[in-house]
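Trainee: what would the 3D arrangement of this be:
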Amino acid sequence: MLFEVWAPEAGQVVLCAEGRTRAMERDPGRAGWWRCEAPAAGGTRYGFALDGGPVLPDPRSRRQPDGPDGLSAVVDFAAFPEPEEWPGLPLPGAVLYELHIGTFTREGTFDAAAGRLPHLADLGVTHVELMPVCPFPGTHGWGYEGVAPWAVHEPYGGPAGLRRFVDAAHRHGLGVVLDVVHNHLGPSGNHLPAFGPYFTDTHHTPWGAAVNLDAPGSDEVRAYLTGSALAWLRDYGLDGLRLDAVHALADTRTPHFLAELSAAVDGLGARLGRPLFLIAESDLNDPVTTAPREAGGHGTHAQWNDDFHHALHAALTGESQGYYGDFAADPAYALTKTLTGGFFHDGTLSSFRGRPHGRPLERGTVPAYRLLGYAQNHDQIGNRALGDRLSARLSPGLLACAAALVLCGPFTPMLFMGEEWGARTPWQFFTDHTDPQLAEAVRTGRRREFAAHGWAAADIPDPQDPATRDRSCLDWTEPARAPHTELLAWHRRLIALRRDEPALARAPLAATDVSVAGDLTTVLRRGPLCVAVNPTGAPAALPVGAAEVLAAWRPVDPPGADGVLRLAPESAAVLRYGRPRPPSRRGEAGETPGTGVSVPR
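Mentor: I've put the predicted structure just below:
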């Protein structure tokens, strides 16, 4: 087997495999690369020693059976069972479901999560979006302090476990998206600096020195990250990648790293004959992120839209602290602007940042699916002091209102695990650092951060306490109890309605017409669908015109001759204009003839 490693500053490199050492030779065709042949098979443990130093794991390790500081192990992908034919699922028309392998089930493994895939298939989502699965210290963590960007966390099930999960998802008709972190590596177990200039002091980030995308040696670093991304898609059969915090990718080169990466992913998709896509998390509100490469953009296929989340959150909860301030000042305006224009801050003053922020999207040309819309995600829940979900503050009726705007709104919808039934379990920040000093630093830093906002230190969950992770695990008995059962039926119905209107998938932002009153009653029209929402505590009369009611959170009569829909407090309805609806599927939970799904609060 051929072993290779990039170590441009080393004078000597030794391969250590199964207790034997073998000197490596410089590769004459590639500057800075070392290579040698050695007997190996799947499971062979190995590492590299540079200039007489300690044996370190392979920067391109595909498996770390003993954690980030242990030896690497060879993975024989050819020995995995051959996957069934999978045509792929494109992003337009998708409904994503974000989950964390370590807390989606109590067991916290790929195999246990695969056992719950029938629930997701029945819910109607199209893609599962996994939070990061690269190795990190200990057993439990969010995954954003991972190292070894080509490997899979062993406690989850390692490479074989991930492959089994993806194959199982595809058998259920579900695509799989993986969250990958290119902007930094975790503080513990990161051995890349010993091998070469993977990081640079030219730029600084919240995590220290930046990943080297534009300083000397950056060609190989860019190829390292691109190669990792393609390996996830190729070797595990993944359908897309979510790119964490691309605004922290400091890159002054042309083309930008994201443009190189998107071109490589598009090329791989063409060779494989199935759609592949990239979803960027960006704090920049910059249209260049998703603009086509030929138009000077980065060419990623979509980006998270935090502005829509903030507008919806502020409108429903009334919270106004921190970055919610601008959205809470006039919540009706904020909700209208984000639903029709995508970004709220599109060159406007951001009081939270103390400066103007963002640029406008071209409403007439940008497909709305290029923005992801959500009421909750791992960040917006887990970065709260107590990790409390919307269900901790909102009634089932208000949760139903949020679901109607997310799942029948203009953007590609995304749910966070358990949201579909109004899960009451929190999603808290937890770690399992094996370094005592680092563990205490994380614990102290978390308490200091929230003390500045008035929280007592004793109230902040200890990230290192195993109970913090345990509290964050979903309770799978909840969906069988009210009001969770009704919320689950509501989400299923809304997703089915979205699936019945495939023409909406590629419509531009300009195809959305929204009216939001000062009391936050909302009428959203998009194509043949109309979404009416009344989040207030009083009945509402909403002018919607002549339309047929397809689904309602609480029983509602069709609009009268005056075209007015009369909604109960804290309720929502979805209507269709000008076309008879297909026959309802009798026997669905909560279905009432003549009104689609009617789910009482």
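
Trainee: contacts and neighbour counts: CA atoms only from here.
Mentor: Fine.

Trainee: so what's the closest residue to residue 494 other than its chain neighbours up against?
Mentor: For residue 494, the nearest residue in space outside its immediate sequence neighbours is residue 407; the separation is 6.2 Å by Cα to Cα, 6 or more residues apart in numbering. If a contact means Cα atoms under 8 Å, 6 or more residues apart in numbering, then residue 407 has 95, 413-414, 491, 494-495, 498 as its contacts.

Trainee: the closest residue to residue 45 other than its chain neighbours and residue 348, how far apart?
Mentor: Leaving out its chain neighbours, the residue that sits closest to residue 45 by Cα to Cα, 6+ apart is residue 73, at 4.4 Å. According to Cα to Cα, to the nearest Å, residue 73 and residue 348 sit 51 Å apart.

Trainee: between the two, who's got more neighbours?
Mentor: Remark: of residue 73 and residue 348, residue 73 carries more neighbours, 25 against 13, as counted by other Cα atoms under 10 Å.

Trainee: my read: that one touches residue 46, true?
Mentor: Yes. Shown here, residue 73 and residue 46 form a contact pair, counting by Cα atoms under 8 Å, at 6.2 Å.

Trainee: test my guess that residue 543 contacts residue 561.
Mentor: No. Under the criterion of Cα under 8 Å, residue 543 is not in contact with residue 561, lying 10.9 Å apart.

Trainee: for the comparison step, fold the sequence that follows:
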Amino acid sequence: MSTRFTVWAPAAGRVEVVTGGTRHPMEAKDSGWWEADVADAGHGTDYGFALDGADEVLPDPRSPWQPNGVHGQSRVYDHERFAWTDQHWHGRPLPGSVLYEMHVGTFTLEGTFDAAIERLDHLVALGIDAVELLPVASFPGHHGWGYDGVHLWAPHEPYGGPDGLKRFVDTAHARGLAVILDVVHNHLGPDGNRLGSFGPYFTDAHATPWGDAVNFDQEGSDEVRAFVVQNALMWLRDYHFDGLRLDAVHAITDQGAVHILEEMSRAVAAESAHLGRELFLIAESDLNDPRLVTSREAGGYGLDAQWSDDFHHALHAALTGERQGYYCDFGSLETLKKALTKVFVHDGTMSTYRGRRHGRPVNVGETPAHRFLGFLQNHDQVGNRAAGDRIGPLLPSPGLLKVGAALLLLAPFTPMLFMGEEWGASTPWCYFTDHRDPELARAVSEGRRREFARHGWVDGVPDPQAVETFRRSVLDWAEPDDPHHADLLEWHRSLIALRRAAPELNDPRLTAARVETDENGARWLMMWRGGVCVAANFGGVPLVLPAAPPGGRPRLLLASDPAIHLDADETVDSGPTSVALPGASAAIFSLTSGHA
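Mentor: As a prediction, the model looks like this:
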């Protein structure tokens, strides 16, 4: 038994791999790489690297296993040892899928991969196609969001480590669920980040909110780019993930002729062909730039989808009436109409919040709608509120939760739910951390208070470092059995089932969606997707809307309120022609022509 250890350390004059207290000299190779074969080292062997004779032993930049936390030694992990059972799994296409965003640490009381497995049948019954995990790369402490990861190749040990993650993905595939992983390549967390000790992983040529930028375009960047692309392929190959969500790509600066996102897109496409599985990349970006999802042949980056914050902001502001911060540019039903039909509200138009023009138009005649993810809630839009409050308590009427769900799940875009949204979870989802460095912990807590004080939120800002802040964010799985929550859960199930059953609701053409609105007195919106119509009453008073043109015959498919009904015009003999909507309600009906 032996293991070949490799590490990139271009500036070092001497490198040793350390196992069991013994230092083994490494041989210098091309391009700053070092390697050494160590006998009697194999799966489970702890190791690290010493640079230029230093006493300090550093974890591996590509450590596959950090059982003792981000500051501990790395451990050899043999990927071939795991017995996969998903050999017949070929993935799920992103078009037509419904996604579900999950944070492993708060999805269950236990906060582990194995505990999450026990809830997968709930997602199957709901109609979910793909589970999107928030980052699981090893980060400091026990609990946190995962966006301050420092060992990008090692699954977080408190969640269950490498084997636990593989069990989760393997079981999800057995249930027919694809699994997507949120990865962070725009920065690393500060605590435990030792990449800079090995090579030029960072550069001060570009500034980011987290300090020096990841070096994608300066001297020495070839190996850094390879590190990131190979990390993406590792998750897809070794852990059988079906896709990756790329965090905040607008914070990646790359001035090279071939952007790192295009390079990654090309590499993932090749890996998909090699593995014979559907693989996809989804970007988070606030640039409103359709180039991300434009094909490489047409000069784009060739990513498969991107998040649509404008849709969220338009729907959230229309439902809640909030106008603070970035919501100041949203709120009217006309704004929501534009988001539903044009994707970006800011498509080169003036953004009051930014004080400048923002975005560029989507070619709605050519770009399929499934390339944009729609959501009413997600980890950012809930967790970055002062108290981590979900949308339910913000609404003037609880019926608007069903209105929002109907527009989300029947809109042209690929819909995504945030865990617990489907039953209107009452638990908040706060920003929480577990930094062990006292100075960093204090800075995070104080910085959070200062951030919200600028927005006028002085009271009720939970301390991110308080264990209770984390515990309050854990889902309560007794809630789905409560009649009120069960009713909302059934509404989501019915909407997803309808989306799957009606071909019009999977039509990728943005031009096939038609929306009409009115805000003169009553506030209503009607969205047609082929022969299916969603009629939504945002106001608090009942109203009657036309349900069919002359000669049409509507059929009620779903109603958010039992008082919803179709009415007939007594002057014509053509069946129901209007729909009566109580305040804060939604009806979905189909249209058929003729009198059959």
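
Trainee: of residue 543 and residue 561 of the first structure, which one has the most company?
Mentor: Set side by side, residue 543 of the first structure and residue 561 show more neighbours around residue 543, with 15 against 8, by other Cα under 10 Å.

Trainee: that one -> the second structure?
Mentor: The alignment partner of residue 543 of the first structure in the second structure, by TM-score structural alignment, is residue 546.

Trainee: I'd guessed its match sits against residue 576; true?
Mentor: No. Proximity of residue 546 of the second structure to residue 576 does not meet the contact threshold set by Cα under 8 Å, at 9.4 Å.

Trainee: shared neighbours of these two, anything?
Mentor: The contact sets of residue 546 of the second structure and residue 576 do not overlap (Cα under 8 Å, 6+ apart).

Trainee: count the neighbours of the equivalent of residue 254 of the first structure over in the second structure for me.
Mentor: In the second structure, the residue equivalent to residue 254 of the first structure is residue 257, according to TM-score structural alignment. When neighbours are defined as other Cα under 10 Å, residue 257 of the second structure has 7 of them.

Trainee: all helices for the second structure, in order.
Mentor: 104-107, 113-117, 120-126, 161-174, 195-198, 221-238, 260-275, 309-320, 333-342, 379-383, 399-410, 438-453, 467-472, 483-501 (DSSP state H).

Trainee: so which of the ones you listed gets nearest residue 525 of the second structure?
Mentor: For residue 525 of the second structure, the closest of these is helix 333-342, at 7.2 Å, according to Cα to Cα.

Trainee: that closest one vs the first structure - mean distance after superposition?
Mentor: Superposed on the first structure, helix 333-342 of the second structure shows a mean distance to its aligned partners of 0.6 Å (mean Cα distance after the TM-score superposition for the first structure).

Trainee: on contacts alone, who are the packing partners of that helix?
Mentor: For helix 333-342 of the second structure, the elements it packs on are helix 309-320, strand 513-518, judged by 3 or more Cα pairs under 8 Å, 6 or more residues apart in numbering; DSSP states H and E.

Trainee: okay, the angle between the longest one and helix 333-342?
Mentor: Read that as helix 309-320 of the second structure. Here helix 309-320 of the second structure runs at an angle of 150 degrees relative to helix 333-342 (axes from the mean of the first three to the mean of the last three Cα atoms, to 10 degrees).

Trainee: chain center to helix 309-320 of the second structure, what's the gap?
Mentor: What separates the centre of helix 309-320 of the second structure from the centre of its chain is 17 Å, taken as Cα atoms, centre = their mean, to the nearest Å.

Trainee: please apply the same query to the shortest one.
Mentor: Between the centre of strand 513-518 of the second structure and the centre of its chain there are 28 Å (Cα atoms, centre = their mean).

Trainee: now that strand: buried residues?
Mentor: Neighbour-count burial for strand 513-518 of the second structure flags 513, 515, 517 (criterion: 16 or more other Cα atoms under 10 Å).

Trainee: quick check: the gap between the last one and residue 546 of the second structure.
Mentor: It refers to residue 517 of the second structure. Here the criterion is Cα to Cα. By it, residue 517 of the second structure lies 12 Å from residue 546 of the second structure.

Trainee: try the first one
Mentor: With distances taken as Cα to Cα, residue 513 of the second structure is found 18 Å from residue 546 of the second structure.

Trainee: same check on the second one?
Mentor: Between residue 515 of the second structure and residue 546 of the second structure the computed distance is 14 Å (Cα to Cα).

Trainee: and for residue 493 of the second structure?
Mentor: Taking Cα to Cα as the criterion, residue 493 of the second structure is separated from residue 546 of the second structure by 27 Å.

Trainee: neighbours of the residue mapped onto residue 18 of the first structure from the second structure, how many?
Mentor: Residue 18 of the first structure maps onto residue 20 in the second structure, with residues paired by TM-score structural alignment. Counted with other Cα under 10 Å, the burial measure for residue 20 of the second structure works out to 10 neighbours.

Trainee: got the contact list for residue 20 of the second structure?
Mentor: Shown in contact with residue 20 of the second structure (Cα under 8 Å, 6+ apart): 46-47.

Trainee: one step back: find residues that contact each of residue 73 and residue 46 of the first structure.
Mentor: Between them, residue 73 of the first structure and residue 46 have no joint contacts when contacts are counted by Cα under 8 Å, 6+ apart.

Trainee: what's residue 564 of the first structure aligned with over in the second structure?
Mentor: Residue 564 of the first structure is assigned residue 578 in the second structure as its aligned equivalent, the criterion being TM-score structural alignment.

Trainee: okay but residue 465 of the second structure is in contact with residue 445, surely?
Mentor: Yes. Taking Cα under 8 Å as the definition, residue 465 of the second structure is a contact partner of residue 445 at 6.7 Å.

Trainee: that older thread, what would the helices of the second structure look like in TSV with distance to residue 248 of the second structure?
Mentor: Rendered in TSV, the data for these read as follows (distance: least, Cα to Cα, whole Å):
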stretch	distance to residue 248 of the second structure
helix 104-107	20
helix 113-117	25
helix 120-126	27
helix 161-174	24
helix 195-198	20
helix 221-238	15
helix 260-275	12
helix 309-320	12
helix 333-342	21
helix 379-383	11
helix 399-410	22
helix 438-453	20
helix 467-472	24
helix 483-501	28
